[in-house]
Each structure stands twice: as C-alpha cells, then as structure tokens.
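Undergrad: have a look at this fold, sequence not included:
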C-alpha cells in the first residue's frame, strides 16, 4: 500500500457510499443531504469544474450507479429515489416507519436487483432489516438488525457479506442470483474490543472483502471465504466505507464520519473526510442498479 493522501475535497459531516462508475467518483454527505460527483478518473487532483454537488431532498444513506452515467438510484429515509441529472424523483415508499428508520447501505446484484439495509435511529430495538427491491416491491430478507451495513457481492456474485455496526459482527451468505435467495448464513467475525465496529465495505477483484472499522482507525481485509487476512491502518478515526476505482482500478478511496475530541484523526488529517492511496489491488466493477425495480 502506498501512503494515504488527504484529498482536497469538501469536508463532510458523514461521508458515505463512495462509488466509482462511468469514469468518475461519487459519494454522499448523509447529514448535509449532498451528493458529490467528481467527473474524472483522478481523485488525487480534483478539478473544481469537474466536481458537481446536488442538494438532496432526503437523507440518502446509499447511492447506486445505473447503466446511464447521469442516472443514479438513491435510498433514504423516505424510500427510493431516481436521480436524473439534477432532478430527484421519489419512486418507492419506504417499507418501514420513516420516523424511526432509514435506508442505510446497499448494492445492486449482478442482474440489477437493489439490495439495501436499514438502521434504527434509536439503535434499539433490533427492528432494522435487509431488503431486496425488485419490480416495485421491497421484500424483507434478513430481520433483527440494528444498523445494517457492509453489504457487498463477491466477484462471482455467488456470495454476499453483510455487517451490523451495532451488533459489531459480519456475516457471509451463499447467494443464488437466479432466484435472489440467500442461504448458509455464517458469522465470520464478532468484534468485542472497545468501540471499534464494522461499517461499510467493498470487494476487490481478487476476492478480498475490505470493511471500514468505525472508531478503529483501520480497514480489515477478509478472504471470500471469510478468513481474516490483515488490518490496514488509516489516518481517519471513523472510516465509513472504502471503494476501489480510478483509471487503472488500483486506487482505494475511503470516506469517513467527522472526527471529534475522543476520536481525532491523525495529525495532518484533522478536517479531512476522504483519503486515498494507490494499491496493488484492482477494482471490482460496480454492478449497475436497474432503476425500473423502483417502480
């Protein structure tokens, strides 16, 4: 791994859901309701004219690219939205009580189904869930979550990882893409030390699962079978989600929540929300969400 670089990009209250698609990068600030789109490969030297911001109508926890470069699926407290250019259209009502929950973290599978977890605002009771959105319906797949997170499909698309930030654990499932069914749930990691806990995650092309460890100053890497491989230190106290991308596919971007006195970022990274470095790994192509599933 090369040294981490602080990126000269706007500071965020809660930077999340980084994506690389169509030759550019995107991420959201959930708390400030802003979508950032950087329309260039190079994340290290962002050109102001290539950075586009969009004020969002909802607390979007997750944005997903589609096959059209200017069209995104966004999922938030009020349900599912379609973003076309600078226009946001509400498409799907939330399948939960929006006064107590919101959509949080998700991915599309290899055929475009939209998988999305929720969180409980009060962090109790465990009434969050994992849903699959298909043909205008949100089907509950996994119940009894508190903060669903870390959803990622393996390179072959036949396994899925899911974390719960509040339960402080990571599971692995077998996945049958033809039917959209999960099976063989396995607990691969239960975190117990301090407040460090798993947040968002991604796979790289070699089959490594990279998960951000909130309040842990690191990423943890697991094999596709769920075996722990290594920890990678970060200058950020509260990393929220990693993402591989760039023209060569070897750049690793990490978003974070805002640091504080108890969990400060490393010197030189005090007010930084995004860092990146070049790696020896390659990006796994982001599955495109099929936006027609929202309606």
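TA: Thanks, I have it. Computed from a predicted structure; not experimentally measured.
Undergrad: make it CA atoms for all contacts and neighbour counts henceforth
TA: Will do.
Undergrad: buried ones in the helix or strand residue 89 falls within?
TA: The secondary structure element spanning residue 89 is strand 87-93 (assigned by DSSP states H and E). If you call a residue buried by 16 or more other CA atoms under 10 Å, then strand 87-93 has these buried ones: 88, 90-93.
Undergrad: again with stretch 254-269
TA: Here stretch 254-269 shows 254-259, 264-265, 269 as buried, counting by 16+ other CA under 10 Å.
Undergrad: go on, stretch 93-101?
TA: Along stretch 93-101, these residues count as buried under the neighbour rule (16+ other CA under 10 Å): 93-96, 98, 101.
Undergrad: of these, closest to residue 231?
TA: residue 101 (31.4 Å; CA to CA).
Undergrad: and the closest residue to the closest one other than its chain neighbours, what is it in contact with?
TA: Taking CA to CA, 6 or more residues apart in numbering as the measure, residue 101 lies nearest to residue 120, with 4.8 Å between them; neighbours along the chain are not counted. By CA atoms under 8 Å, 6 or more residues apart in numbering, the contact list for residue 120 reads 100-102, 126-128, 146-147.
Undergrad: included below, for side-by-side comparison, is a second structure:
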C-alpha cells in the first residue's frame, strides 16, 4: 500500500533521510532550496539559501547537510548552519546531489553540473574533518548506499544507467576497483537514489518509471513497487520498526505534471531497513 506522506510538490525532491534519535523524516527540494520535514504539529521547512541535497545525523539536534558550497552542521531547533568543509570551491558551476552516511562514520556526497554537464561531477567522502575525492568523471551521481557491515558501497551514474559496487576496507575506504552491479541500459531505466535493507538488498528509485525496484545482493531483480509520481527520486527506511519506505519524487522535466508529481510517499516494502549511521566529526 502506497500513501501520500506529504503533499507539498517538490520541483526536485531528494535526500530522503530518517533521523533515528528524533524518529523524524527529512528530505530536500534541491531546486526549491529547502529542507523539509513533518512533526506531530504538521509540515515544517527551512530555506537553505542555495541548492542543498543530502543529510546525515551528528546528534539529536544536529545534521550534516551537503550543499553547493560545502558541508555544514545544521542545528534543527534554530536553523543555524556552521560550515565544516568546502565542497568544490573551484567548480562554482556544480552543486551537490545524492549522499549518505557510511557505517564507519564517514559521509559520502556526489556532485554534478547544475545543467547536468557530462562527467562534470565526482563522489567524495568526508572523514576526519576533510573531504576526499573518491571517483571522478560522473555526470549524475546517485544511489550512494552501503551494506549493513560497511564493507561494500554502491553508487550510480544516472546518465550512464548503471549502478556500481566497490569493496571497502575496515576504515570505510574503497579497497578495489568498482564493478557493475546492475546495468539498466537495455531496459532504458534511470537509477536514482537507493538504500540497502536489513537483508542486504538494494532498493533503487527509478526516475521516469514511477517505481522503486529491489535488487538482491547478486544483482537480480526481486520486486518493484509503483508510486503515483513519474519521477521517483530517493528512498529511505524509517518508522519505529524501520519497516516503512519513504520515497521522494520530482516535477522537474515534466511538461504536464500531475497532482502527485513531486509529492513524498510512504509505502510498505515487506522488509525492514537499517538504522542510519551517525556521522563522526
């Protein structure tokens, strides 16, 4: 069963994130330059003043937020931001995109051209107070997620319609060459955001297909769940038992958007997810 969680239409909903201590769901409208959430009192939002796209949790009241200019500590009660590190200061034509915390306390973030220029982006890891470049020449970085044990990472380039996987060492750094996990070119599918469930399977939102798809650890397609918005963009697990899947969507690129396009949804995936790891500063 799929339900509307929030009916505010996002131009580019992204960065689905469940804060495990607050038991609160957050997401972004990148092009709307907003961080969004809901509490028992209703919808809330913060104007970020620039493109912001992904978050992780530092403590109960603090998030790490990725934007086009850097990585920031964001204080939820006050909305104040403190910069932790710059991000591609030499590439003002770029912005941040998909990102997620890794189980070893790091935070991975992808960048891309604001006009999706080919191979203009990269994927970085923030760890030990510094930003380290991991992979370059990426057009639209997405699907950043990690196995529960932290020894394998996944990422996609939506423009290439591929999801890769790479082994990680005990400290969370890539320890080998990336290998193709899923190649969606023949199906004409566009891999967007992704998250791993407690069984190690990958849930991928597929832009333009109006669905999320579950791939087993060996890359086989297990199941798909439709949402009523064409541009599914990013999933995450949440809820008190981590048995609900939140999915953002987008109106970007649609000449005739329908009422559900851009809304945020909640569905029953039939499996449980994992607690989002804390980012260590």
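TA: Nice, thanks for sending it over. All of these numbers come straight from a predicted model, not from anything done at the bench.
Undergrad: got a TM-score for the pair?
TA: A TM-score of 0.90 describes the superposed chains when it is computed by TM-score structural alignment, normalised by the length of the second structure; 277 aligned residues with a CA RMSD of 2.1 Å.
Undergrad: circling back: widest-spaced pair of the buried residues of stretch 254-269 of the first structure?
TA: Maximum pairwise distance among these (CA to CA): 16.2 Å, between 254 and 264.
Undergrad: adding distance to residue 6 of the first structure and secondary structure, write the buried residues of stretch 254-269 of the first structure out as TSV.
TA: Listed next are these as TSV, based on distance: CA to CA, whole Å; DSSP: H, G, I helix; E, B strand; the rest coil:
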residue	distance to residue 6 of the first structure	secondary structure
254	10	strand
255	11	strand
256	12	strand
257	14	strand
258	14	coil
259	14	coil
264	15	coil
265	11	coil
269	6	coil
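Undergrad: got the residues you listed as CSV, with distance to residue 151 of the first structure columns?
TA: Shown next, in CSV, are these (distance: CA to CA, whole Å):
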residue, distance to residue 151 of the first structure
254, 16
255, 16
256, 17
257, 18
258, 22
259, 24
264, 27
265, 26
269, 27
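Undergrad: which residue in the first structure lines up with residue 158 of the second structure?
TA: In the first structure, residue 158 of the second structure lines up with residue 165, judged by TM-score structural alignment.
Undergrad: touching, that match and residue 147? I think so.
TA: Yes. Counting by CA atoms under 8 Å, residue 165 of the first structure touches residue 147, with 5.4 Å between them.
Undergrad: for residue 13 of the second structure, which non-adjacent residue is closest in space?
TA: residue 29 (4.5 Å).
Undergrad: tell me how many other residues surround the residue in the first structure that residue 269 of the second structure lines up against.
TA: In the first structure, residue 269 of the second structure lines up with residue 279, judged by TM-score structural alignment. Residues near residue 279 of the first structure, counting by other CA atoms under 10 Å, number 14.
Undergrad: swap in residue 18 of the first structure?
TA: Close neighbours of residue 18 of the first structure, defined as other CA under 10 Å, add up to 27.
Undergrad: show me what it aligns to in the second structure.
TA: Residue 18 of the first structure maps onto residue 16 in the second structure, with residues paired by TM-score structural alignment.
Undergrad: give the contact list for that match.
TA: Under the criterion of CA under 8 Å, 6+ apart, the contact partners of residue 16 of the second structure comprise 25-28, 54, 234-236, 246-248.
Undergrad: quick one, which of those residues are buried?
TA: Applying 16+ other CA under 10 Å to those, the neighbour count classes 25-28, 54, 234-236, 246-248 as buried.
Undergrad: what about the one helix or strand residue 27 of the first structure maps to, how far off from the second structure?
TA: Taking DSSP H and E as the criterion, the element that holds residue 27 of the first structure is strand 24-29. Relative to the matching residues in the second structure, strand 24-29 of the first structure has an average distance of 0.9 Å after the fit, by mean CA distance after the TM-score superposition for the first structure.
Undergrad: and which of the buried residues of stretch 93-101 of the first structure is nearest residue 70 of the first structure?
TA: For residue 70 of the first structure, the nearest member of the buried residues of stretch 93-101 of the first structure is residue 93. The distance, counting by CA to CA, is 22.8 Å.
Undergrad: so which of residue 165 and residue 147 of the first structure has more stuff around it?
TA: Neighbours around residue 165 of the first structure and residue 147, counted as other CA under 10 Å, are more numerous at residue 147. The numbers are 30 against 23.
Undergrad: OK, contacts around whatever residue of the second structure lines up with the more buried one?
TA: Using TM-score structural alignment, the partner of residue 147 of the first structure in the second structure is residue 140. By CA under 8 Å, 6+ apart, the residues touching residue 140 of the second structure are 97, 111-112, 116, 119, 121, 156-159.
Undergrad: swap in residue 218 of the first structure?
TA: Neighbour list for residue 218 of the first structure: 212, 231-234, 236-237, 239 [criterion: CA under 8 Å, 6+ apart].
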